[in-house]
Every structure is written in structure tokens, then in C-alpha cells.
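1. My questions are about this predicted structure, shown below with the sequence.
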Amino acid sequence: MQTGPAIRLEAMVDILKAAAEPSRLRILALLSRTDLTVSDLTEILGQSQPRVSRHLKLLLDAGLIARHQEGSWALFRLSEEEAAREFVDGVVARIDPMDPASDRDFERLEAIRQRRQERAAEYFDKNAASWDQIRSLHVPDAAVEAGLKELVGEGRIQSMVDLGTGTGRLLELFAPLYRRGVGIDRSREMLAVARANLERAGVTNAQVRLGDVYAPPVERDMHDLVTIHLVLHYLDDPAAAIREAARLLRPGGRLLIVDFAPHSHEFLREEHAHLRLGFADRQMLDWFAEADLEISNIRGFAPKGEAAEGLTVKVWLARDRRILVAGGDAETQAHEEIA
């Protein structure tokens, strides 16, 4: 019985030829764990760079892996094509992890991951003071994250994109729900932090890429959930970012935005590069309408006690209107919640 997408006979022969070689099979096993550069693979396999590059080219030609440019780096990962990915997953799952060659490869991979973790920790330490200062002004992250999980629900998600992924926290938070997740950020340093965090959390169904929120390097009309978490206040054109995020959604897909309500903390603009001091619900509703999205829900998380004059975190959830059914007056619901 066929359990997955079919592969044409000639293509299957090419795939089998590409995979049926010890070094290339080792590469597939390694890429099933994480994205790697040519230098990483050269170090792990103990082979010359030209030889490793030749193996990678054959795997690329067979459609088993993909190449993604990240600044001056070229990162390799398993193909996102369903048929190829299913084939590789099936083959790799049958490799004995205690095989001497595999065991040695994974030990070297762990050393590379450890170096990534150390670099990420160093960057985080340098910037943690400013992040902690902002966090102290709003409700704890755990409370907001619990609200996000409640809003998104427990339904399975085929594809998620996190724009301005930062530390990769939302990819980690929703990893149990989605089949494939992609985080986009324009900072290579933040991508290193995100990659290290995802590896530490054991998240294998997500990847991060260098890119701009105004032109994200992912397919349009293909994603069930797009998130923008505490990013809009850094942007000079939030409306354009929302329109671009909307273009990524498949019909009925959802856009989840987390940011601050309007506030008067000028030091965030002066010291932390915030271009916007929060967003009003009316403004967000207008931007969603321009992007052909229907608002589904709005929630606020206001600080209490000594932090009562701090930042209110707002969450706006909108949906691609292309499959709205009759009787679903989402904007009326949103206005009631705003009132």
C-alpha cells in the first residue's frame, strides 16, 4: 500500500544512486539532525572540502537536500519536498546509531553544536541587560505564552513562519503543533541564538533563515500560521510587514501579532531603537483590513502592582478571509472585545 507521495521511476533511480554511497548517506543522517555548512561537514567527515562539495552537489541534483544562503554562509538541510523528505527519513531511521562511523559522526556533530551554544550564550550575555530591562516592564513571558497557546489552540498546523524570530522562542513554543516551521531574521547573531535554542530544546521540525520581514524567503499562499512577535515596534513601515505576512498565508491561515499597547516610555525609543511606542487596536484593525485579513481575537496582558505603569502586551489574531463562512462576523466580535 502506498503511504506517501509517489516518485517517478527515473527520479527514484537517481535518488537511490545518490543515497547509496557511504559518505552521502552519512551526510543525510547528519542533516536529519540539523543544518550544516560545508566546513561543518568537512570537519565531521574528515574529508577535503572539494570532496564534500561534490557529495553535496550530487545530493542536491537528486533533490534530497536543499542549499540556503545565509550571508556569506551556505547552509545545507534536507529537502522540504514531501516525497524526498519521507524517503530520507525512512532510510536514516534504519541506520544503527551505534554503528562506529555514525557514532563518531554524531560525536563530532555534538562538538559543533556545543560551539554554537557557546557563541549564542556569549551574544545573549552581551545583550541580556537591555532585554531584561524591557521584560521588567511587562507581565511575565509565561503568562503571555499561555495566552498565545490558548488562542492558537491544539489543532495540527502544516506550516508555520515566524517573522523576526529573534531567539526562536515561538518556534519552540508551537513546535508540538506544526509539521514544518521556519524562522526569519535579518541578524546572523540572532539566528545563531535561535538555532542554538532550538537544538537545546530538541526541536527538529523547524529551521531558521536569514531574511527580511518585508521580503521573507519563503513561499507565498502556503502557510497556516504566521507570527510576528515583538517586532513591529522596530519597523519603519509596520503596515507593509503585515501585508507581506498576509501574502504568506494559505486561504484561512492565521496571522498572530504580539506587541505593545500605546505607551509613553520614551527611553525605549532613545535607548532601544523602538520606532513605535505601541499600537492602538484601531490602527491594527485598519492595517488588517488593508491586508485583506479579518480580525479574530484581541487580548491584552496588563502589568499589575508596582509595574502597573509598565507595558501592556497586546495580542492580535487575524485570519485570511478567503474561506470565511456566512454568519461569521469576526469584526463585530473584535469591536465588542475592544469595547
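-> Okay, I see it. Numbers count the residues shown, from 1 in each chain.
2. going forward, measure contacts between C-alpha atoms and count neighbours the same way
-> Fine.
3. Report the secondary structure state of the nearest residue to L324 once chain neighbours are set aside.
-> Excluding the flanking residues, the one nearest L324 by CA to CA, 6 or more residues apart in numbering is G252, at 7.2 Å. Secondary structure assignment for G252 (DSSP: H, G, I helix; E, B strand; the rest coil): strand.
4. let's bring in a second one:
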Amino acid sequence: MGSQVEELVLQLKAAGDETRLRLLALLDQGERTVKELTDILGQSQPRVSRHLKILADAGLVDRNPEGSWVYYRLADELPGRASGRETVRAILACADAADTNLKRDRERLAVLKRQNQASAERYFEEHAAEWDRIRSLHVPEREVEAAVLATAGDGPFRSMLDIGTGTGRMLELFAGRTERALGVDLSHAMLAVARANLERAGVGQARVRIGDGNNLPVVRESFDLVLIHQVLHFLDDPAGAIAEAAQALEPGGRLIVVDFAPHGLEFLREKQAHRRLGIGHGLMEQWLANAGLALGSVEDLAPSGDAEALTVTIWSARDRRAPALGENVGLGLGETV
């Protein structure tokens, strides 16, 4: 009890500064880079960075490096740590919403979000033709998404991980079924698209992070649902990615993999960087078994009337370990341990 009181006092002291309160109010609306926060507040980068360090030391915000950028967000609740997010929201509930600075910050944040959305749309338009060509080769995306939702079930899921999140579509699709969600991707450009899409859709419980599917930046055994959607055919070591995903599952957790069945469309290898021309049932079953997972369902979505069309396969597997009664597993959104 004493340590919790001390931590709360430290958090309240850290928040007891006008600039730091403004930073917390902004981060309550989503993660931001130092540059974005600097532009909104109109203060120098060293000054903003110093305030952010104080907030991070108090456990109110988390720091997430992404290449040469650093994203800050409200701290997640992790095992052994009080919830800084709850403290922040209790403090903000007492703040004057009509405060001139807070109001101006919200207006500048709205402008920033519109700029980010426009940038994301430009990127998407530049690549839309190639993505549309691939989508035209298989059943409509809405049918694939409906099948993925049906395979997962209604949930709710406490913690979801989307490996190779791309535009963040799976995070958006599962928004109504997840309490917390994390998407990882190796592309900074795609993460910018995902962030803009999630903000536009009002998906507040999901966030994204730079990350390698073969070396996930997450706490082990922390997610009750993991998705790998149209990713494995790009990888040099898809079996390793399956094994890594299995390590992220809590006992009894679910893994859903969506990818193409074997096909002969060589242009996807030559033009779209596909390393594999689809994945067969037997090979996937072997990968899942080697990762310690029990295969559940397999569903093939094959378009009709076109011999060269792509079949989309959805595999569902489960961690073989039964969750212990009363087990309290963390949400897995912290750094690798």
C-alpha cells in the first residue's frame, strides 16, 4: 500500500505543471511524436522532451522509439505497475475544458490529424493500383473479413496482437471485440497510414508500433488473440514467424492466419515481392504443430469461374496449455522482456 501511495504522489507531482498537463491532455487523444507535440504547444523540443521525461519517470507516459522517431503515449497498465492512464484521466476530468491553452491545443491537434490523414491518403493512392490488382484476384475483401470475424468468434478479447498490421484494417475490424490491441509492422509509411486510419475510425483502444514478426517487441504469453493477415508470403522465415506468434499467446490463446493457398502467379513474386506463391494446408499444419499449437479450423475461400484466381485460406489454432483458474495475464503491450 505504501509504495502505491508513493507512486500516486509522484504521479500527481509530475502532472502538477501547466505544460505537462497539456501534454497529458494531448496524449489522452492518442500517441504523438516529440515533433508533433512541439508543434502543437509552440515550445522548444528540449523543453518538451524534458517534460516528457518527467512524465515517463513518474509512470504516466510510455516512450516508444521507432527508427529516428520517438512516440509517446499514456502508460499502459502492466503487471507490477499502477495504471498511469487511470490517474491521468482522473486528473483531466478535473481540468477546465474551456481553458484557453487546452482549447487551442485541441484545435491544433485537429489540424495535425487532418494533415496526417491527407498524407496517408496520398500514400494509399500511390499504391492503390497494385493493391487493387491483387484484391481483384480473390474473393471480395468483405467476404474475407466476415470469415475472419466468424473464425475468431464474438470474444470479447482482452488483448489482441496484429502482426504485419499494414493499414491497421484488422485493428479497426476487431475494434468492437477487443479491450486492447496492438499492431506491429516494419514499414514506417504503413504505420503512418494505420495511425491515420485508426484516428479517423475513432479506434482508441488500439495502437501500432514498429516491429519485426520474427522478433516481436512484446511481453511473452500476453495475448489471447494473435492475427497474421496476408503477411507470411512476404517472409523469408514464415515458420519462424508462426513460432514467434505462438510465444506471444497466453495459455489457451488463439492464433488466426490468413494467406493465399498455393498458386502459380509468378508476377506476384516478380512485381510484388512475394517470397512464396501461397501456403499449403500440410505445410501450415506442420508449422503450427512445431510451434506447439493445436490446429482448429481451416477454411478455403475460393472465387468461382477463374482458374487463375487466388484462394484465400484461414487457419485457426490454439495454444495447447489450458489457462489456470484465476490467472491474471498482462495485456502484453509493454517492451520485450
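-> Perfect, I can see it now. No experiment lies behind these values; they were computed from the predicted model shown.
5. helix/strand/coil for I184 of the first structure?
-> Three-state assignment for I184 of the first structure (three-state DSSP): strand.
6. correct me, but it touches V208?
-> Yes: counting by CA atoms under 8 Å, I184 of the first structure does reach V208; the two are 5.8 Å apart.
7. what touches both of the two?
-> T165 (CA atoms under 8 Å, 6 or more residues apart in numbering).
8. With E7 of the second structure as the reference, measure out to A58 of the second structure.
-> Note on A58 of the second structure: its distance to E7 of the second structure, by CA to CA, to the nearest Å, is 7 Å.
9. do I228 of the second structure as well
-> From I228 of the second structure to E7 of the second structure the distance is 38 Å (CA to CA).
10. who's more crowded, these two?
-> Using other CA atoms under 10 Å, the more surrounded residue of I228 of the second structure and E7 is I228, with 23 against 17.
11. average offset between the helix ranked longest in the first structure and the second structure?
-> As assigned by DSSP state H, the longest helix anywhere in the first structure is helix 100-135. Here helix 100-135 of the first structure, set against the second structure after superposition, deviates by a mean of 1.1 Å using mean CA distance after the TM-score superposition for the first structure.
12. what packs against that helix?
-> helix 22-31, helix 38-45, helix 188-200 (3 or more CA pairs under 8 Å, 6 or more residues apart in numbering; DSSP states H and E).
13. Find me the equivalent region of the first one in the second structure.
-> The counterpart of helix 22-31 of the first structure in the second structure, counting by TM-score structural alignment, spans residues 18-27.
14. if I pick the residue nearest to L324 of the first structure, what's in contact with it?
-> G252 of the first structure neighbours (CA under 8 Å, 6+ apart): D224, R319, D320, R321, R322, I323, L324.
15. Could you report the neighbour count for the fourth one?
-> I take that to be R321 of the first structure. Neighbour number of R321 of the first structure under other CA under 10 Å is 18.
16. Ok, which of the helices and strands packed on helix 100-135 of the first structure comes nearest R169 of the first structure?
-> helix 188-200 (7.6 Å; CA to CA).
17. what comes into contact with the closest one?
-> Contacts of helix 188-200 of the first structure (CA under 8 Å, 6+ apart): 34, 70-71, 113, 116-117, 119-121, 123-124, 165-169, 171-172, 185, 204, 206-210.
18. any idea how far D162 of the first structure is from the residue nearest the centre of the first structure?
-> Nearest residue to the geometric centre of the first structure (CA atoms, centre = their mean): G183, 2.3 Å. G183 of the first structure is 5 Å from D162 of the first structure, where distance means CA to CA.
19. Now do the shared contacts for those two.
-> Residues touching both G183 of the first structure and D162 (CA under 8 Å, 6+ apart): L171.
20. Validate this expectation: P262 of the second structure resides in a strand.
-> No: looking at P262 of the second structure with three-state DSSP, it is coil, so not inside a strand.
21. so who does Q29 of the second structure touch?
-> By CA under 8 Å, 6+ apart, the contact set of Q29 of the second structure is G204.
22. Who are the contact partners of F234 of the second structure?
-> Residues near F234 of the second structure by CA under 8 Å, 6+ apart: A273, H274, R275, R276.
23. Please list which of those are preserved in the first structure.
-> With the contact criterion set to both residues aligned by TM-score structural alignment, their matches' CA atoms under 8 Å, the contacts of F234 of the second structure that also touch in the first structure are A273, H274, R275, R276.
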